[in-house]
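Enquirer: give me the fold of what follows.
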Amino acid sequence: MDRERLARLSIFAAVVQAGGFRAAARTLGLSPSAVSHAVAGLETALGLRLLNRSTRSLALTDAGRALLDRVAPALGEIDAAVAEARDSDAAPAGPVRVTMTPLSAHALFAPHLARFVDAFPGITLDLVIDDRFVDTVAEGYDLGVRLGETLRPDMIATRIGGPLRMAAVASPAYLARHGRPATLEDLARHRCLHRRLGAGVYRWEVTRDGSDLVLDALPQTLIVNDDALLRRALCDGAGIGFAIESVLADDLAAGRLVELFRDLCPPFPGFFIYHASRRQMRPAVRATIDFFVAANRGATAAP
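Expert: All right, here's what the predicted structure looks like:
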């Protein structure tokens, strides 16, 4: 492998991850002109334009995206191998960058962060809370935490936490005014409140007579991307909603919400912590996985 080309590929990947030449230069400890020259040299050597540049933005070309998709895992493998060799005789240390949803952050990580910091003072845990579906390799994450049904098949995943249930709910006041739906088909005549997930809207999925059903033709009275806002709207009687039961547990227990169609919403596996399929893993990343999996062992579904 041409060493100069390898260096240029690494700089190209850093530019994309940082979102610009100046930001990449700061990360790499190089001058912006050196970074720009390296990427331009790579484009010349390959005979391809990899990036579309303007004064305000930077975007991958189709060729650039295809190249990055191929080389990013290999570059990550090299970084992991070097870090593992460096840290083989030392306590786990260094940055661990994790992407996760708000619910997984608060339910699975927040209760254990103080103990983690005490146990691994050398690790810098960088948690990024984001509902959208993230390409952990392309965006430079060591780990991700998402529902198992959303994971790519090439990811290595370990279950973290117990099973979850979805729940269709409404307030007693809403049901008193509009009636309680007796069947799923009745939902078409009701106000339905939805949760945005990434770029889309979470689809209501239930199981009836042993078959999985997706209720994707429901009225969309309200769409939000925040659990607290959805809870407030439901408790205030805005309509019928569909959310993870544990998010609504306090409101259900207090009678502010009533569950509907409980027998059609069986438990599902829940969250997994995952990483790219690499042969080598830095000790800090392995320690993070092992700690939080163990800390959440024995968790059960909400009643």
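
Enquirer: CA only for contacts and neighbour counts going forward, please
Expert: Fine.

Enquirer: how far is stretch 135-144 from where the chain is centred?
Expert: The chain centroid and the centroid of stretch 135-144 are separated by 9 Å, computed with Cα atoms, centre = their mean, to the nearest Å.

Enquirer: compare with the first, here's sequence two:
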Amino acid sequence: MDPRRFSDLITFSRVAETRRFTAAAQSLGVTCGKHAADALVWPAFSKLLAAHPDIEGELSVDDRYVDIAAERFDVGIRMRDNLELDMISVPVGPSLRSVVVGAPEYLDACKAPDTPRDLSRHRCIGFRNAGGILSPWSFERDGRTETVRVTSSIIVNDGDALVASACAGMGLAYMLKDLAAPFLQDGQLIEVLGNWSPPFSGYHAYYSSRRHPPPAVTLFLDLFRQEI
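Expert: Below you'll find the predicted structure:
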């Protein structure tokens, strides 16, 4: 082969490889659940893409746990206790709080519970998560934790349906306070067992510990660091 032709091939290969890495550095794939997307991720994601129009972004909203390595995402946003051990996690949001709520007409007919054990006497609205599991109701008071698996009179798998069922007086529901807040403010829902529901660690970003995060991931996480 002509040495000049061989040199041209090497140069072309290096340019192609450089372009490949540059393209990878300018892309950002993010996966998160619906609540995280609405409350936290979308504002930061849209702000990043507006400031850096050269970044090609993808936001996948999926409530199931996503293996970001297998599904080729750069970063995921989840609760810390749902993460694999080989992931690096970074807090990206404020503390959260779960609440038990019911409609005024339901609580007029049924005495409000004083302790989590009193839930056995109530109609409860269950939530089936993306993994197909009925979410337990967890409580804490004075350093003592208690998990209750309620008997559900109705089961839903969507946050909006959970709120709507509670507002319709179908029973007590357990949800993040963010979801209930507008309905607590306008009186459609009332919180019970409030002294059993302390704040807990909120959402974390996670990415693989096996590779250095791309520049776009660093820029994305920096936006959260400015807020917390």
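
Enquirer: mind telling me what residue 153 of the first structure corresponds to in the second structure?
Expert: The equivalent of residue 153 of the first structure in the second structure is residue 85 (alignment by TM-score structural alignment).

Enquirer: residue in the second structure matching residue 129 of the first structure?
Expert: Per TM-score structural alignment, residue 129 of the first structure is aligned with residue 61.

Enquirer: ignore the last one, residue 265 of the first structure
Expert: By TM-score structural alignment, residue 265 of the first structure lines up with residue 197.

Enquirer: what's the local residue count around that match?
Expert: Look at residue 197 of the second structure: counted by other Cα atoms under 10 Å, it has 17 neighbours.

Enquirer: now do it against residue 116 of the second structure, distance only.
Expert: Using Cα to Cα, to the nearest Å, residue 197 of the second structure is found at 10 Å from residue 116 of the second structure.

Enquirer: what sits in contact with each of these two?
Expert: residue 139 (Cα atoms under 8 Å, 6 or more residues apart in numbering).

Enquirer: what sits closest to residue 65 of the second structure if chain neighbours are left out?
Expert: Closest residue to residue 65 of the second structure apart from its sequence neighbours, by Cα to Cα, 6 or more residues apart in numbering: residue 82 at 7.5 Å.

Enquirer: and for residue 166 of the first structure?
Expert: Of all residues not flanking residue 166 of the first structure in the chain, residue 244 sits nearest, at 4.4 Å (Cα to Cα, 6+ apart).

Enquirer: contacts only, for that neighbour.
Expert: Taking Cα under 8 Å, 6+ apart, we find residue 244 of the first structure in contact with 164-167.

Enquirer: so which of those is the most crowded?
Expert: residue 167 (26 neighbours).

Enquirer: which residues does the residue in the second structure that residue 237 of the first structure lines up against contact?
Expert: When the second structure is aligned by TM-score structural alignment, residue 237 of the first structure is paired with residue 169. Contacts for residue 169 of the second structure (Cα under 8 Å, 6+ apart) come out as 102-106.

Enquirer: next, count neighbours for the residue lying closest to residue 189 of the second structure once chain neighbours are set aside.
Expert: Spatially, and ignoring its direct neighbours in sequence, residue 189 of the second structure is nearest to residue 103 (4.6 Å; Cα to Cα, 6+ apart). For residue 103 of the second structure, the count of nearby residues is 23 (other Cα under 10 Å).

Enquirer: thanks again, I'm all set now.
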